[in-house]
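Student: here's a sequence, model it:
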Amino acid sequence: MGRTIEIYDTTLRDGTQAENFNISVDDKIRITQALDRLGIDFIEGGWPGANPVSAEYFQKIQGMSLKHAKVAAFGSTRHFRNTADKDPNLLSLLDARTPVITIFGKSWDVHVRDALHIGLEDNLLIIEDSLAFLRPKVEHLFYDAEHFFDGFKDNPDYALATIGKAIDGGAETIILCDTNGGTLPHELPPIIDRVKQYLEGCSRKVRLGIHSHNDSESAVANSLLAVSLGIDQIQGTINGFGERCGNANLTSIIPAIVFKMGLACEVRKHIDRLYTTSRLVNELANLPNNRYQPYVGESAFAHKGGIHVSAVRRNPLTYEHIEPDKVGNIRRILISDQAGNANVLHKAKKWGLKLSASDPLLATITSELKELENQGYQYEAAEASFELLMRRVLGLQRNYFKFESFRVIIHKVDMERAPITEATIRLYVGGDEVHTASMGDGPVNALDCAMRKALTRFYPCLEEMVLTDYKVRVLTGEHGTEAKVRVLIESRDHVCSWSTVGVSVNILEASWQALVDSINYKLMKEDNRK
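Tutor: Below is the predicted model of the structure:
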């Protein structure tokens, strides 16, 4: 095994700068936990002083225990008018109380003059004393040399001087940033070679990292080439999300490092979780999965008829560069009814369900799963719904109630005031008919309240269950307001959280499906605890 590569994920900061990428604090926590399970070394949580979401995230994450990953707070060097010990940005970084702090400074003389409006020597000063102030107060201190490659091309001596000052200030890793994403792979070797020569004369030994943006479609290539040139830390995002055209895509970089370059990293131990991690981030960001994405896309290992299928059946290596299950994906023979069996068996084992490869019910589950996926259902971020589906097919799911009908009325009586929303439902629990109504803050909340009102007297445990998140995605836009939608609902109790899904051309119908699954899952869990 070769040297160890550090994987630094910045999805929660750089990723959130992507257009239409919006996540809540709870989403950020879920992504952090998923990245930790994947084996990511460092997770950049955001800029503590930038917005309330980041501030709340750092407060919440302090009370959580991660198995491997270390959380990083991100910020800039001090403002020129402030001393380091009085600079609000540096103080907010310390207030985040993370084991890692990453700060960036200007490497490009153009930015020093035109963005900071200070002298070149002044910039060197604020880099060194910002890092020197932080160094004794944090476990790991990283320095992002912003616009390093552009700065080097314009003024190599000054760009190198900036990283020299970062080293003098105490940075343990220097990350070379292609912030504008305009550097091409052939440009990297001479620049990185010059950097390594420069570092030989510096006061301390440091590690080097790479932070690439994808504006020239070279972020992954630049990152992998940098590793081959001796760089030890790669920064990127899951699915390549990021500002403008995105960041280096870790879901492509990590398997290349592990399977193609034979290098060590913690993610190697858990790389079969890469596919589900990729899907989870997409779902929580309420963005569609890129089916053509390498390694983790639905089509990455899909084969459609003809010579390809015949060859793959005999030997998958004929048309696959790696085995799909290594990254948690599956081979899909598009004319075959066998696609998806491995995933179903994996889930059955995870949930303690007795199901073997020879069980005829496996084909039933797989067939139903494929049909539901064709309708728009996705279960990567709604595993509770998928477990209920499997239990129903296996005859293990109890019918806790029988739904008869629901009605939602929205009454707008004053244009200056919010509309009045009321939901009425009719269902049976055993032989008892329940017919009740409830007001709510919107139709979904009214439905939720009406269901709780109807069921809680039969199942008191529902009182401790709360709906924590609600997302809607339009699946097809060609029919305008007639488009099909997918609703994702997250619920929790005092033990854990779970997610459920519904799909329909009617948003209330889709919401109802997800709500029903959420309640059924809670009741099923209670039965299993007894």
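Student: from here on, just use CA atoms for contacts and neighbour counts.
Tutor: Will do.
Student: wait, doesn't residue 170 sit right on residue 141?
Tutor: Yes. If you go by CA atoms under 8 Å, residue 170 and residue 141 touch, sitting 7.4 Å apart.
Student: second input sequence below; structure requested for side-by-side comparison:
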Amino acid sequence: MAQIVKIFDTTLRDGTQGEGVSLSVEDKLKIAQKLDVLGVHYIEGGWPGSNGKDIEFFHRVKELNLTHAKVTAFGSTRRKETKAQDDPNLNRILESGVEVATIFGKSWDFHVHKAIQTTLEENLAMIYDSVKFLKDNGLEVIYDAEHFFDGFKNNQEYALQTIKHAEAAGADWIVLCDTNGGSLPDEVAEIVAKAGQAVSVPIGIHAHNDCELAVANSLAAVNAGARQVQGTINGYGERCGNANLCSVIPNLQLKLGYSCISDEQLCTLTQVARYVSEVANMHMPVGQPYVGNAAFAHKGGIHVSAILRHAKTYEHITPELVGNKQRVLVSELAGQSNLIVKAQELQLNFDKDNPKVKSVIEKVKELEHQGYQFEGADASLELLLREAIEGLEEVFTLESFKIIVEKSAGRGVVTEAIVKVNVHGETMLTAAEGNGPVNALDLALRKALIPHYPDIQKIHLTDYKVRVFDEKDTTAAKVRVLIETADADNSWNTVGVSENIIEASWNALADSIRYALIGKTRVEHKQPEPQRLGVINH
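Tutor: Model prediction:
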């Protein structure tokens, strides 16, 4: 039977110390629910002694009725030269109503002298008194040994004394923290093993990522005997972040054979990672291992040709194990294998001997040469393939558009778009004002189409990007516009290219509307999974 490793998530506390991360109480409650579904064992909700937001969170989290995770409150050991029962921070933990407390104390003699400016003996008493006070009040206590690895390397005997005092006071867990993130995996493994020999309490690991080793250090610690891993979703955290649980969990479970969460819960990992990034309003790296959008994406024609035969040729696991999916990108590097795969996903009859198929392959490559980028605009690619293979109904055709930009003293800059389109033989002439030319064009086009397609009111633009290439041409350079559009359930991306930014924007905008109107909207997390191109046997 696989050995169990408990997962301690500190996204809501340590994760919020990362630059740019700010979570409201509502955000924290939503994420806590997702973490519970994922199956983590502990959710560190915050520091109730530090701010009112965390106090409110601990009050309201009780209403969630979490089924799997235990919520824990964070704090420090008592202040020097005070009694534990009189310490405000420790009392805030009790008042929060949690069943589990996580407190940190000093392991490094340098920190004892310089940071809290007390004696080594008083620091040991602070650790013992604080843990015992919380245990006497019926809480499960996780003791985080801050800067343990630096402390151990500087004064091994004293560092071990600190965790022995935590054990003597009744700590349920002792977690060794690489707080500065400067340790290496072999050091972590050696020190964790020695700490495990010094105490009988189960050991955990809390690693920071300052050397890009937080995940590696966490795995090394587990192999050396640690049975709890602390980290955050997507690796959020102070400075360079914490150990990324989205990598830690699948590495432990799929590569090393430990048991962290159920197989069904592991299948939600990608969804949880992307949900947390959305709620935190943080960009999620496309190449993030396991859960990134490109983690199982294939672009080179040789690669795609190989995965047509067997997915294992270029995939180290089956993506669905972590809730992700295989993607095939189409670009100037693509061979016909890439388009065959895309056609299979769209359930199109893509006969490579069909002259139409051969022509669309050449057209894609030519458009990419002109500056189009279909790997980031699947909706435009789908329109192109469907038009070439099946033919598409022309839902509207442009007759003309005009943009007027006026700057006046009273109103500032005002943009007006006048659009004339033909919809099923009827010419529609509309005008609209917007906060820019693209917004004005979008509003005017919608106004023309709503009488024929009222559902168009449910979609909206969510992102707009412009990329200038051929910079040597300065203001006459060609531009690529990428537009993301969404409705209540789905989102899709389209592309336009031109030397005129307004024309490029119109091309991308028109594709986004056409894509919605033909009823072929596809979305990563809503569409049915395509048939796998190969089977990986584990």
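Student: need the TM-score from the superposition.
Tutor: After superposition, the two chains reach a TM-score (TM-score structural alignment, normalised by the length of structure 1) of 0.65; 504 aligned residues with a CA RMSD of 6.2 Å.
Student: before we move on, back to that, list the residues that contact both of residue 170 and residue 141 of structure 1?
Tutor: Shared contacts of residue 170 of structure 1 and residue 141 (CA atoms under 8 Å, 6 or more residues apart in numbering): 131, 135.
Student: which stretches in the stretch 151-300 of structure 1 count as strands?
Tutor: Using DSSP state E, counting those that start in this stretch, the strands of the stretch 151-300 of structure 1 run over 173-178, 207-212, 233-236.
Student: the closest residue to residue 298 of structure 2 other than its chain neighbours: what's it in contact with?
Tutor: Once flanking residues are discounted, residue 298 of structure 2 sits nearest to residue 328: 4.8 Å by CA to CA, 6 or more residues apart in numbering. Residues counted as contacts of residue 328 of structure 2 (CA under 8 Å, 6+ apart) are 297-299, 304, 338, 341-342.
Student: highest neighbour count among these?
Tutor: residue 304 (28 neighbours; other CA atoms under 10 Å).
Student: now for residue 501 of structure 2, how many residues are close by?
Tutor: 22.
Student: do the same with residue 260 of structure 1
Tutor: Neighbours of residue 260 of structure 1 using other CA under 10 Å come to 12.
Student: element containing residue 73 of structure 1?
Tutor: Assigned by DSSP states H and E, residue 73 of structure 1 belongs to strand 70-76.
Student: and that strand against structure 2, how far off on average?
Tutor: Once fitted to structure 2, strand 70-76 of structure 1 is off its aligned match by 5.9 Å on average (mean CA distance after the TM-score superposition for structure 1).
Student: end to end, how far does stretch 37-56 of structure 1 reach?
Tutor: By CA to CA, to the nearest Å, the extent of stretch 37-56 of structure 1 from end to end equals 22 Å.
Student: try stretch 275-293 of structure 2
Tutor: End-to-end for stretch 275-293 of structure 2, by CA to CA: 13 Å.
Student: only the buried residues of it, if you could.
Tutor: Of all the residues in stretch 275-293 of structure 2, those buried under the rule 16 or more other CA atoms under 10 Å are 276-277, 279-280, 284, 289-293.
Student: how about the residues you listed in CSV, adding distance to residue 421 of structure 2?
Tutor: Shown next, in CSV, are these (distance: CA to CA, whole Å):
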residue, distance to residue 421 of structure 2
276, 41
277, 39
279, 39
280, 40
284, 38
289, 45
290, 45
291, 42
292, 40
293, 36
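Student: now, the residues you listed that are in helices?
Tutor: Counted as lying in helices by DSSP state H, out of the buried residues of stretch 275-293 of structure 2, are 276-277, 279.
Student: now those as CSV including distance to residue 400 of structure 2?
Tutor: Below are these laid out as CSV (distance: CA to CA, whole Å):
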residue, distance to residue 400 of structure 2
276, 43
277, 40
279, 40
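Student: which one of the residues you listed is nearest to residue 206 of structure 2?
Tutor: If you rank those by distance to residue 206 of structure 2 using CA to CA, residue 276 comes first, at 20.4 Å.
Student: burial measure for the residue lying closest to that closest one once chain neighbours are set aside, as a count.
Tutor: Leaving aside its sequence neighbours, residue 276 of structure 2 sits nearest to residue 31 (CA to CA, 6+ apart; 6.4 Å). Burial of residue 31 of structure 2 is recorded as 23 neighbouring residues (other CA under 10 Å).
Student: hang on, residue 226 of structure 2 packs against residue 192?
Tutor: Yes. The criterion here is CA under 8 Å, and residue 226 of structure 2 meets it with residue 192 at 7.1 Å.
Student: mutual contacts of the two, please.
Tutor: With CA under 8 Å, 6+ apart as the test, residue 226 of structure 2 and residue 192 both reach residue 203.
Student: what separates the helix or strand where residue 310 of structure 1 lies from the chain centre, distance-wise?
Tutor: Assigned by DSSP H and E, residue 310 of structure 1 falls within helix 306-314. Taking CA atoms, centre = their mean, to the nearest Å, one finds helix 306-314 of structure 1 lying 34 Å from the centre of the chain it belongs to.
Student: I appreciate the help and will end here.
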